[in-house]
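Visitor: Here is a sequence together with a model predicted from it:
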Amino acid sequence: MDRLLKHKLFWLILLLLAISGVLLYLFRSGNLLAQTILHLQESLKQGELIREHILAYGPLAPIIFIVLQVLQVILAPIPGEASGILGGYIFGTWPGFLYSSLGLTIGSWLAFVASRLFGDIFLARFKNTRVFNSFNHLVCRGDFVIPFILFILPGFPKDSLSYLLGLSIMPLPVFIFITAVGRMPGTLILSLQGAEVFAGNYLRLLLLLFISISISVPCYLWRQKILRWLTRRNNKIIHSEKNKPAENDLCEREND
């Protein structure tokens, strides 16, 4: 671990300890605990209202939720984590996981196709940005394992990644496999969290939250470092094949 990462980790731990200390003091000296419980109860009531409203559509309820997930990918009206938890809360762990996975896969497919159909518009917007260049390097020579890893790891903008990969040489069937399978671990954890909230198993919920945070926070804090490492790894392949002709227009534009 280099010096910069140690410095960031030190301040992160110090911040968490400070927040924990302040919360502990407020819990012991005031009515924060009662207010927190009241707020959670109100939130659960709102969640129950949403659940009842969607389930009132009967057989159409899963379709409505799937459409909600599709819109979440394309337009991002609500955070993906919230909709994933909502799926488990409404339908249970495995049905919620299935419906979320279908919605996320369809939404990612639509984003990918839209980017490919209107490539010039998206290319004008993203070209020469650091994120675009990084992702384009990763797939320009057909190394599709690395984007798959990015879909699995939390902390990366998966919805934006769908648009960016639509500009690459990645075949559509490969993308469908990557986005469907790569999102599954995170989607399952979110669905489990929602189901535990509905069942009132708060100890299990806290355990799942701890696991999620333990994985997500480091990946988010060091996402650029992870991406740079993956890019350097892929560049070795690109340099070894530098005499090969460009494989598509996007790779040719990148080299212009």
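Guide: Thanks, I have the structure now.
Visitor: alpha carbons only for contacts and neighbour counts from here, please
Guide: Noted.
Visitor: quick one, helices of the stretch 1-150 of the chain?
Guide: Using DSSP state H, counting those that start in this stretch, the helices of the stretch 1-150 of the chain run over residues 3-29, 32-55, 61-74, 80-91, 93-117, 119-126, 130-139, 145-152.
Visitor: And for the third one, what's in contact with it?
Guide: In other words, helix 61-74. 54-55, 77-80, 83, 87, 99-100, 102-108, 110-111, 159 (Cα atoms under 8 Å, 6 or more residues apart in numbering).
Visitor: How many residues are close by Gly21?
Guide: Residues lying near Gly21 (other Cα atoms under 10 Å) number 12.
Visitor: what's the burial count for Cys219?
Guide: 17.
Visitor: So for the strand or helix carrying it, what gets flagged as buried?
Guide: Taking DSSP states H and E as the definition, Cys219 sits inside helix 202-221. Of all the residues in helix 202-221, those buried under the rule 16 or more other Cα atoms under 10 Å are 205, 208, 212, 216, 219-220.
Visitor: Take this one as well and set it beside the first:
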Amino acid sequence: MERLEETLKKYKSIIILTVILAFVGALCYLYRYEIEYVFSLLKNQDQFKEYLLSFGPLAIVVFGIMQVLQVVIFFIPGEVIQAVGGYAFGTWQATLVSIIGIDMGATILFLVTKKYRSKLVNKVVPVKIKNSLEKTLNSKKLNLVVFLLYLLPGMPKDAMIFLCALSEISFKDYMLYSTLGRIPALTLSCYYGHNIALGNKSIVLIATIIIVVIVLIGIFFKDSILKNIEKVN
């Protein structure tokens, strides 16, 4: 019994990840017709896309403003907006505009936080998130840590702007490394929306599985991820 417990403890992360993958796979199989129905619904009900395109030449600008707002008003789900951007404008154009919009929003929050510091942070960032990230952002390799925090799943990326502004990282380095870290997830979200528009069912299904797995990894392994990042010296 003790040997079994030791084995389970040793391979705990692998076992959990395997269970998650099996669970996601089973759900996708059981609800394959519902997934196809949702895909069809998204394909036909493109009111959001029509709303954006109703602005004509300014449509892409409106999309960019939405990305600014989803950072500044950080409870707005950015992934949804990015997927709609990919649906309306294609992967690469939506990704580029998303990066510009998000960086503009991050610039606003970073500079405002620099001015008001803890007075602002204590009001908008939950204590639990603040406490869990402050130690992580005290690393000597702060640029690498910021890059990893924005690259890895499950991190409260918009809330991190406030805490990074209180850290020793410069504005220039923050913008560079946070942007590099954001790019893969941004591209995936826009690619997802673009393939919905193209009707690529198999790619949409694969992308859905990848996104779900990434989210679940972030949920189940966030504390472990933070502890490992804290070891970066």
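Guide: Looks like it arrived, so ask away. All values derive from a computational prediction rather than experimental measurement.
Visitor: Any idea what the TM-score is?
Guide: Here the TM-score for the pair of chains, by TM-score structural alignment, normalised by the length of structure 2, is 0.82; 224 aligned residues with a Cα RMSD of 2.8 Å.
Visitor: ok, back up a step: so which of the helices of the stretch 1-150 of structure 1 comes closest to Arg228 of structure 1?
Guide: Closest approach to Arg228 of structure 1 among these is made by helix 130-139 (7.8 Å; Cα to Cα).
Visitor: just the angle between that closest one and helix 145-152, please?
Guide: If you take axes from the mean of the first three to the mean of the last three Cα atoms, to 10 degrees, helix 130-139 of structure 1 sits at 130 degrees to helix 145-152.
Visitor: outside of helix 130-139 of structure 1, which residues touch it?
Guide: With Cα under 8 Å, 6+ apart, helix 130-139 of structure 1 has contacts from 126-127, 144, 146-147, 164-165, 168-170, 227-228, 230-231, 234-235, 251, 254.
Visitor: And for stretch 25-36 of structure 2?
Guide: Taking Cα under 8 Å, 6+ apart as the rule, stretch 25-36 of structure 2 contacts 201, 209.
Visitor: do the same with stretch 209-228 of structure 2
Guide: By Cα under 8 Å, 6+ apart, stretch 209-228 of structure 2 touches 17, 20-21, 24-25, 28, 132-133, 136, 152-155.
Visitor: try stretch 37-54 of structure 2
Guide: 59-60, 62-63, 84-85, 87-88, 196-197, 199, 201.
Visitor: Go again with 6 Å.
Guide: For stretch 37-54 of structure 2, the external contacting residues (Cα atoms under 6 Å, 6 or more residues apart in numbering) are 59, 88.
Visitor: what's the distance between that stretch and the middle of its chain?
Guide: Remark: stretch 37-54 of structure 2 is offset 22 Å from the chain centroid, using Cα atoms, centre = their mean, to the nearest Å.
Visitor: That one: end-to-end distance?
Guide: Start and end residues of stretch 37-54 of structure 2 are separated by 27 Å (Cα to Cα, to the nearest Å).
Visitor: do the same with stretch 190-209 of structure 2
Guide: 15 Å.
Visitor: swap in stretch 170-190 of structure 1?
Guide: 28 Å.
Visitor: swap in stretch 193-204 of structure 1?
Guide: 8 Å.
Visitor: Stretch 209-220 of structure 1 against structure 2, how far on average?
Guide: Here the mean offset of stretch 209-220 of structure 1 against structure 2 after fitting is 3.1 Å, by mean Cα distance after the TM-score superposition for structure 1.
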